[in-house]
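A.B. asks: Okay, here's the prediction I keep looking at, along with the sequence it came from:
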Amino acid sequence: MIKVLLAEDVQMVRGALVALLGLEHDIDVVASIANGDEIVPAVKEKEPNVAVLDIDLPGLDGLSAAAQIHDVAPGTRTLILTSLGRPGTLRRALDARVNGFILKDAPISQLTEAIRAVSVGRRVIDSQLALSAWDGDQCPLTPRELEVLRLTSEGADAMEIANTLYLSVGTIRNYLTTVTTKLEARNRIDAVRIARKSGWL
C-alpha cells in the first residue's frame, strides 16, 4: 500500500479527494490535513510514502512544507496539487525539490497515477505547465528582494521588515525601490500584484 498524506484547506475538496483515493486498491490516506503547520508533524508521525500538498494553505504554505519534508523525512515524496498553474509557481516548486506537480483540474486518474509514479521515485510534472515554464519569464528578483516583497505582501511596513531581517529601514526601502524598478511597477502594491500574477510569490 502507498501511504498518502493529503493537505488541502477546502473541506469539500479534501473530503472528495479522500473518498476518491480510498477507492484505489493500493492507496491508503493515512492523514488528512487542513492547516500547513500540521504537515511536518503528521509526516513524522505517520511516515507517508507520498505527501500530496496544496500550495495555498493557512499557516505554512505547501512549498515551504515540501522543502521541510525533504530535510526531515527524505523517504516521503512530495506531490503538489494546485490550481496555481503559473510558470513561476512551478519554478518555485522545483526549487523546493518537489517530486511532482499537477493541477487540480486534472482527472482523478492523473492524480492516482502521479501518486504511484512519485512513490517509486519518478518525477511527475504537468506537461502543459512544463512547456509554459520553459517559455516563461525568469524572475528578475534576488532571493532577498523576493523575501522583502513577500513580507510587504503580508502587510509588514519597512520598520517591521527591517526588524524581521535584521537590516536597517533605509536598506529595506532601497530593496523596495529596486524591486519596483525591476518589475516596472507603479508602486509596491503593483509590484506585489505583478509578482503574484507571475507565480514568483
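C.D. replies: The structure has been received and is ready for your questions.

A.B. asks: When you work out contacts or count neighbours from here on, use the C-alpha atoms and nothing else.
C.D. replies: Noted.

A.B. asks: for the longest helix seen in the chain, packing partners?
C.D. replies: Assignment by DSSP state H gives helix 169-182 as the longest helix of the chain. Applying 3 or more CA pairs under 8 Å, 6 or more residues apart in numbering; DSSP states H and E, one finds that helix 169-182 contacts helix 143-153, helix 158-165, helix 188-198.

A.B. asks: tell me which strands and helices the shortest one is in contact with?
C.D. replies: This means helix 158-165. helix 143-153, helix 169-182.

A.B. asks: about what we covered before: would you format the helices and strands packed on helix 169-182 as a markdown table with distance to Val124 and mean neighbour count included?
C.D. replies: Formatted as a markdown table, the helices and strands packed on helix 169-182 follow (distance: least, CA to CA, whole Å; neighbours: other CA atoms under 10 Å):
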| stretch | distance to Val124 | mean neighbour count |
| --- | --- | --- |
| helix 143-153 | 26 | 18 |
| helix 158-165 | 35 | 16 |
| helix 188-198 | 22 | 18 |
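
A.B. asks: Use this one as the comparison:
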Amino acid sequence: MYINTSHTPDKKNSYLNKFNKKRIQTTDKENKVQNLSNQSTNDDCKSQCDSVDYYRHENHELKRLVFQLKFEMKSQLESCLIEQKLNLKSVVQKYTSFIDELMTQKNQASSECDDWKQKCEQQQQIIEQQRQQIYNQSQIIQQNLFTIQHIQQEYQLELIQNQMEVQQIMNLKDQTIDELNQIFLQQQQ
C-alpha cells in the first residue's frame, strides 16, 4: 500500500511548531505594542503596529497552511482507508469462499461417515444374527452329541446283554450236546 509522505506527522509537527512560535511571537509583539502605545510616541507605535500586522498576516498564512495540511492528510487517510476496506473485503471474500468449501467438504465427509456408520451397524446386526445362529447350531450339535452318546451307551448295554444271551445259548447248546452224547453212548452200549 502506498502512502504519500509529503506531509508526514514529523512535517505536521514542524508546521505546528512554527505556527505556535509565530503565534507566541505575535502575542508578545501585541503586548509590546500595547505597552509602547502607552509609553512611546505615535511613530514607534505605528512601526510596532505594522509589525503586528505582518505577524497577523503570517499567522493567517500559517492557519491556511495548517488547514490545507489537515485537508490533504484527511484525503490521504480516506483513500488509504478505502484501499484497506477493499483489501479487507477481498480477504473476507477469499476466506468466506474457503470456509464455504471447507464446510462443503465437512458435510460430504459427514455424509460419508453416516453411510459407513449405517453399513457398519448393518454388518454388526448381520454378525450378531450369525453369531446367534452359530450358538443355536452349537446347542443343537451338543444335544445331538448327548443323544448319540446315550444311543451308544444303550447300544453297548444291549450288545453286552446280547453277548450274555449268546453265551448262555452256547452254554445251553454245549450242555445239550453233552447230554445228547451221553444218551447216544448209553444207547450204544
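C.D. replies: Yep, that arrived. Since we're looking at a predicted model, the values are computed, not measured.

A.B. asks: so what number do they get for TM-score?
C.D. replies: For this chain pair, the superposition-based TM-score is 0.18 by TM-score structural alignment, normalised by the length of structure 2; 53 aligned residues with a CA RMSD of 4.9 Å.

A.B. asks: out of the helices and strands packed on helix 169-182 of structure 1, nearest to Leu111 of structure 1?
C.D. replies: Within these, the stretch nearest Leu111 of structure 1 is helix 188-198; the backing value is 24.8 Å (CA to CA).

A.B. asks: and the closest one with helix 143-153, angle?
C.D. replies: Calculated by axes from the mean of the first three to the mean of the last three CA atoms, to 10 degrees, helix 188-198 of structure 1 forms an angle of 110 degrees with helix 143-153.

A.B. asks: In terms of secondary structure, what does helix 188-198 of structure 1 contact?
C.D. replies: Short answer (3+ CA pairs under 8 Å, 6+ apart): helix 188-198 of structure 1 packs on helix 87-95, helix 143-153, helix 169-182.

A.B. asks: The shortest one: what's the following helix or strand?
C.D. replies: Remark: after helix 87-95 of structure 1, the chain's next helix or strand is strand 100-103, criterion DSSP states H and E.

A.B. asks: moving C-terminal of that following strand, what's the next helix or strand?
C.D. replies: helix 108-119.

A.B. asks: buried ones in that following helix?
C.D. replies: Leu111, Thr112, Ala114, Ile115, Arg116, Val118, Ser119 (16 or more other CA atoms under 10 Å).

A.B. asks: for those, which one is nearest Val4 of structure 1?
C.D. replies: Once CA to CA is applied, the member of the buried residues of helix 108-119 of structure 1 that ends up nearest Val4 of structure 1 is Ile115, at 8.3 Å.

A.B. asks: list the contacts for the residue lying closest to that closest one once chain neighbours are set aside?
C.D. replies: Distance criterion CA to CA, 6 or more residues apart in numbering; nearest residue to Ile115 of structure 1, sequence neighbours excluded, is Val50 at 6.8 Å. Residues in contact with Val50 of structure 1 (CA atoms under 8 Å, 6 or more residues apart in numbering) are Ile2, Lys3, Val4, Leu5, Thr76, Arg77, Thr78, Leu79, Ile115, Val118, Ser119.

A.B. asks: May I see those residues organised as TSV, with distance to Ala130 of structure 1 and secondary structure added?
C.D. replies: Listed next are the contacts of Val50 of structure 1 as TSV, based on distance: CA to CA, whole Å; DSSP: H, G, I helix; E, B strand; the rest coil:
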residue	distance to Ala130 of structure 1	secondary structure
Ile2	26	strand
Lys3	27	strand
Val4	25	strand
Leu5	25	strand
Thr76	23	coil
Arg77	19	strand
Thr78	17	strand
Leu79	15	strand
Ile115	18	helix
Val118	17	helix
Ser119	20	helix
